[in-house]
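Asks: structure for the following, please:
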Amino acid sequence: YAAHALDQGIGRALWFVAGTSAERAVTLLERFPESRHADLYAGIGLAATYAGGADDAELRWLRERAGAHRGPLAQGSVFAAEARIRAGLLFPHTESAVGVLCGTTAEQAAEVSRATRPTATAQDSPPAYEAWRRRIAETFVFHGGVPS
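Replies: Next up, the predicted model:
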């Protein structure tokens, strides 16, 4: 599983290497094999939401460009929202990014994260952390946002 975690970190780094430009970040991402794109998009979603730097139009472009990887992109955004809320540092750019990438508020996204947090052991397959990420991604792919 370490390769997946590494790619999520690379995705976060791509956001900053690209100067928070969604288009440049995706250009860099597309240099990697398709099999790595889901984890890279998850990292970009987290960084774009946590750090900001893109306006709503750029985030909408990113969401559309992610295509089949919109779920992982949203999952990264959800994790960022939860981190910001836990730290008591919720900023307008976080709300905006979650709204565009997840179709919901930061608080609702964080609630999805909390509600789906694993209780399984680290010996499970897939690892509990990965199962958690998948549940979050599927929530946003199948429902187009948080279910009401």
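Asks: please count neighbours and contacts with C-alpha atoms only from this point.
Replies: Will do.
Asks: buried set for the lengthiest helix in the chain?
Replies: For the chain, the helix with the greatest residue count under DSSP state H is helix 70-87. Neighbour-count burial for helix 70-87, counted by 16 or more other C-alpha atoms under 10 Å, picks out 70-85.
Asks: name the helices or strands packed onto whichever helix or strand comes after that helix?
Replies: Next in sequence after helix 70-87, counting helices and strands by DSSP states H and E, comes helix 92-102. If you count contacts as 3 or more C-alpha pairs under 8 Å, 6 or more residues apart in numbering; DSSP states H and E, helix 92-102 packs onto helix 37-50, helix 56-66, helix 70-87, helix 106-116.
Asks: what residues of the last one count as buried?
Replies: So that's helix 106-116. For helix 106-116, by 16+ other C-alpha under 10 Å, it's 106-113, 116.
Asks: and for comparison, fold this next one:
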Amino acid sequence: MAQEALEITEAIALIARVPGYKAIARNLTRRTVRYVPTLIDRGQATLMGVILIGPEALLGGVVGLAETLVHEEFHTRQNHLLKTHSFWSGVFTRTPVMARYERPAYQAALDFLAVLAATCPEYASEALAEADAVRTSYTAFYAS
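Replies: Model (predicted):
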């Protein structure tokens, strides 16, 4: 098994340890999660529900990867038409086009990190730092 696959497995196991996140971990184990070394984004969820993980997601250790997986898993449960709606709403209102689509996935990631920090002291500082990075990323890309 490739190192990336082991890291993904470890991140899913961490998600499963966090109270309230067993169902998300279970959903991730049922999906195809694939490492793509050329992926520019941290992660992507395809229309078919495949989760693609890029190299940047692995740089944040198990907590950063778990956060990315929670974020992308959220996208697999969103209505695909929301992506189109978000795009055109942004065009018409002259606001960041994907903000409406991304906001709830970023929030899901932040919620996960808050519970992780509160319930797993060994990951608390890493989770809080990752949450700051998530907020910074959202603001940089989607705040108007």
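Asks: and the TM-score between them?
Replies: For this chain pair, the superposition-based TM-score is 0.31 by TM-score structural alignment, normalised by the length of the second structure; 74 aligned residues with a C-alpha RMSD of 5.0 Å.
Asks: right, and the helices and strands packed on helix 92-102 of the first structure - which one's nearest Ser96 of the first structure?
Replies: In terms of C-alpha to C-alpha, the element of those nearest to Ser96 of the first structure is helix 56-66, at 6.9 Å.
Asks: and that closest one, what other elements does it pack with?
Replies: If you count contacts as 3+ C-alpha pairs under 8 Å, 6+ apart, helix 56-66 of the first structure packs onto helix 22-29, helix 70-87, helix 92-102.
Asks: and for Phe74 of the second structure, the neighbour number?
Replies: 19 (other C-alpha atoms under 10 Å).
Asks: just to check, it is in contact with Ala105?
Replies: Yes. If you go by C-alpha atoms under 8 Å, Phe74 of the second structure and Ala105 touch, sitting 5.6 Å apart.
Asks: what packs against the longest helix along the second structure?
Replies: Counting residues, the longest helix found in the second structure (DSSP H) is helix 99-119. The helices and strands touching helix 99-119 of the second structure, judged by 3+ C-alpha pairs under 8 Å, 6+ apart, are helix 61-77, helix 81-93, helix 124-142.
Asks: in that helix, what counts as buried?
Replies: In helix 99-119 of the second structure, counting by 16+ other C-alpha under 10 Å, buried: 99-102, 105-110, 112-117.
Asks: that older thread, could you dump the buried residues of helix 106-116 of the first structure into a markdown table with distance to Arg12 of the first structure added?
Replies: Below are those laid out as a markdown table (distance: C-alpha to C-alpha, whole Å):
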| residue | distance to Arg12 of the first structure |
| --- | --- |
| Ala106 | 19 |
| Glu107 | 22 |
| Gln108 | 23 |
| Ala109 | 19 |
| Ala110 | 19 |
| Glu111 | 22 |
| Val112 | 21 |
| Ser113 | 19 |
| Thr116 | 23 |
